[in-house]
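**Student:** Provided below are the primary sequence and the corresponding predicted coordinates.
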Amino acid sequence: MSGGRVLLVAVLIASLCLNVYLTVTLIQLRSDYRRLEEGFRELAAQNENLTRQVKSLRSLLEVVERQLDYYRNQTIYYSSLIGETGGVSGSLEGRAVVNVVAVKAIPYGFFEVKYEGVALKAEVELREGEGRVLVNTEPRIGIDLQTSSRVAVEVAEKYTGVSLNRTDVIITVRGEEEVEVVDGPSAGLAITAAIIAAITGENLSSSVYATGTINPDGSVGPVGGVAEKAVAAAEKGATMFLVPKGQATIVVYEKKVEEPVPGFKIIRYIPKKVSLQSYLEGLGYHVKVVEVSSIWEAYSLFKPSP
């Protein structure tokens, strides 16, 4: 065999070995790439789940913080709720219905909960009695109205100058289904308006909704879940939505998706301040949002337009 043929055979053998090596390497690289791609997808899914959980926890934290503020204030004033009220005394009879909005908890996936607004009806009935405040729900609604209802009675007495010490106040909250409501005190403003209407014999508008705690001095306190409640009210045909002072502006979380490398997405929710009214308009609802600071400012807005 000539030297040229030997060299050619050697080159062919070397080329074959190199091709085998490159093929094995390519197969290994493709396998590694698939594993990395699967890992990226898993991390992206975990990131989205964690981000969603954080958003849900932020909503719950806002609601709980507002409730803690409310109950802290009631602790300070609680001794005054025993019922020393001046003004006209005697038993009364009356009835009024008002819209109530709250936030309900909904199971979402494994160990996750999301929060949505829910619209309810509250009926206030005045009967001759002993000054008791009775709260019922139909069907079962996990809502705490006892403390806020007692404050509402006191404020209604101050507003009208009428004592209810010989009148029982019966409050019945009605919903379309059994729900677990997480923010009962936020119905205080609406309940107060209904008690006043029952005393005075006035009607309340069926298209006005409100959220806000009520304090013994008649001031309206802040609440959580304003956006969720506003949407629930809008879905029921609200034309006006009353909110505590400073809460006509809300924080919404815009979804932002980033893809630093192909196949790996990072999802973040960026906080952004917007007006509640424009937020509702963006969803196709036309609701007038009005801030109120006290029952004296709010009550006239509950009444039907002339």
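**Tutor:** Received the coordinates, thanks. Fair warning: this is a prediction, and the values are worked out from it, not measured in the lab.
**Student:** only C-alpha atoms for contact and neighbour calcs from this point on.
**Tutor:** Noted.
**Student:** For the stretch 1-150 of the chain, which segments count as strands?
**Tutor:** Using DSSP state E, counting those that start in this stretch, the strands found in the stretch 1-150 of the chain span residues 94-107, 113-128, 133-138.
**Student:** Got another one to weigh against that:
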Amino acid sequence: MPNPKYKKAVKEINTDIPANRNKALNFIVFFIVILSLLNIFLFFYDTYFSRDKGNEPLLRLDGKSSNDFLSVGNITMIAMKVPAVDDKGNGLSTYLVVEVMPGSGRTLVDIDNLLFWADTQQNIRTARRVAANMTGMDINKYDLVYSIYANATVIGGESAGAAITIATIAALENKRLNESVMITGTINHDGSIGPVGEIIAKAKAAKQSGSKLFLVPLLQSRDVLYETSQHCEKFGPTQVCTVEQVPRKISVSNQSGIEVVEVGSVQEAIKYLLI
């Protein structure tokens, strides 16, 4: 006959098994929660506090200004407005964003609503090379990401060459841009700024975006408008009329309502654009 004490001991052991399992399960859940909280803390610490205190970056990406600056950790981003012309000939502002991060010298591009993609691609290559020469930095140690955002189909990208170069320099040197200044112009390998078309339309777009100063290539602060004129002559009883295009020089500043300054190179332009 089994010992009553033995039965009682077995019953107590069996009763304790579910309790021990619950304790183990609770401990595992508690441990997972602690790990999750620790990971969240480390993420925010690395994002907001792991910076060089001697060069504290300014975090400002509120979408209210035309040129925004963001530097978090080892990533720097510059955003600026660039004037352009759509497929209907109207001036508009596009957003150019340049990001710089540690990498292996890659150039990544994200551009929508743009015609003549090959021209823009070549401009980015030239801008990258000129920015490297002017800063003296080894850009093979960085990855550069270029993004252009437009609400309409933009014609070409050559006229953004100067802006792309200056935005790249600002991102590499961790500097801010003057948000009251916009620029148009192609970029040449020696850092000079070349001519563009549709100056008046772009100047008006700069004015509408809230800019106070518009930088243009040399000799382009004045433009030529062709006015249609009809000239008629009588030859006996017959009158012969011809339509002529009469050139007229105009001030881009007067036509657009924004101050216009000519610049011949990126070196000149950064005096107005970099802060």
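**Tutor:** Right, received. Where do you want to start? Here the structure is a predicted model, which means the values were calculated and not measured.
**Student:** returning to what we had before: and of the strands of the stretch 1-150 of structure 1, who's closest to Asn19 of structure 1?
**Tutor:** strand 113-128 (55.9 Å; CA to CA).
**Student:** Would you mind finding the most buried of the strands of the stretch 1-150 of structure 1?
**Tutor:** strand 94-107 (a mean of 22; mean count of other CA atoms under 10 Å).
**Student:** who wins for proximity to Tyr33 of structure 1 among the strands of the stretch 1-150 of structure 1?
**Tutor:** Closest to Tyr33 of structure 1 of these, according to CA to CA: strand 113-128, at 35.7 Å.
**Student:** how about the strands in the stretch 201-306 of structure 1?
**Tutor:** Remark: strands assigned in the stretch 201-306 of structure 1 by DSSP E, counting those that start in this stretch are 208-210, 213-214, 220-221, 240-244, 249-261, 264-275, 288-292.
**Student:** Make a markdown table from those and add distance to Gly3 of structure 1 to it.
**Tutor:** Compiled in a markdown table, those are given as follows (distance: least, CA to CA, whole Å):
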| stretch | distance to Gly3 of structure 1 |
| --- | --- |
| strand 208-210 | 99 |
| strand 213-214 | 100 |
| strand 220-221 | 99 |
| strand 240-244 | 97 |
| strand 249-261 | 52 |
| strand 264-275 | 55 |
| strand 288-292 | 96 |
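**Student:** Output these as TSV; include the columns mean neighbour count.
**Tutor:** Shown next, in TSV, are the strands of the stretch 201-306 of structure 1 (neighbours: other CA atoms under 10 Å):
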stretch	mean neighbour count
strand 208-210	29
strand 213-214	30
strand 220-221	26
strand 240-244	25
strand 249-261	12
strand 264-275	15
strand 288-292	19
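**Student:** Mind checking the ones you listed for the one nearest to Ser149 of structure 1?
**Tutor:** Between Ser149 of structure 1 and the strands of the stretch 201-306 of structure 1, the tightest spacing by CA to CA is seen for strand 213-214, at 9.1 Å.
**Student:** tell me, the closest one lands on which residues of structure 2?
**Tutor:** Counting by TM-score structural alignment, strand 213-214 of structure 1 pairs with residues 186-187 of structure 2.
**Student:** Measure the mean distance from that stretch to structure 1 post-superposition.
**Tutor:** Taking mean CA distance after the TM-score superposition for structure 1, the mean distance separating stretch 186-187 of structure 2 from the aligned residues in structure 1 is 0.8 Å.
**Student:** Please enumerate the helices of the stretch 101-250 of structure 1.
**Tutor:** For the stretch 101-250 of structure 1, the helices defined by DSSP state H, counting those that start in this stretch occupy 146-160, 188-200, 226-235.
**Student:** what does stretch 57-64 of structure 1 correspond to over in structure 2?
**Tutor:** Against structure 2, stretch 57-64 of structure 1 falls on no residues (TM-score structural alignment).
**Student:** Can you give me the buried ones in that stretch?
**Tutor:** By 16 or more other CA atoms under 10 Å, the buried positions in stretch 57-64 of structure 1 come out as Leu57, Ser59, Leu60, Val63, Val64.
**Student:** Need the nearest residue in space to the third one, chain neighbours excluded.
**Tutor:** Yep, that's Leu60 of structure 1 we're talking about. Tyr115 (7.7 Å; CA to CA, 6 or more residues apart in numbering).
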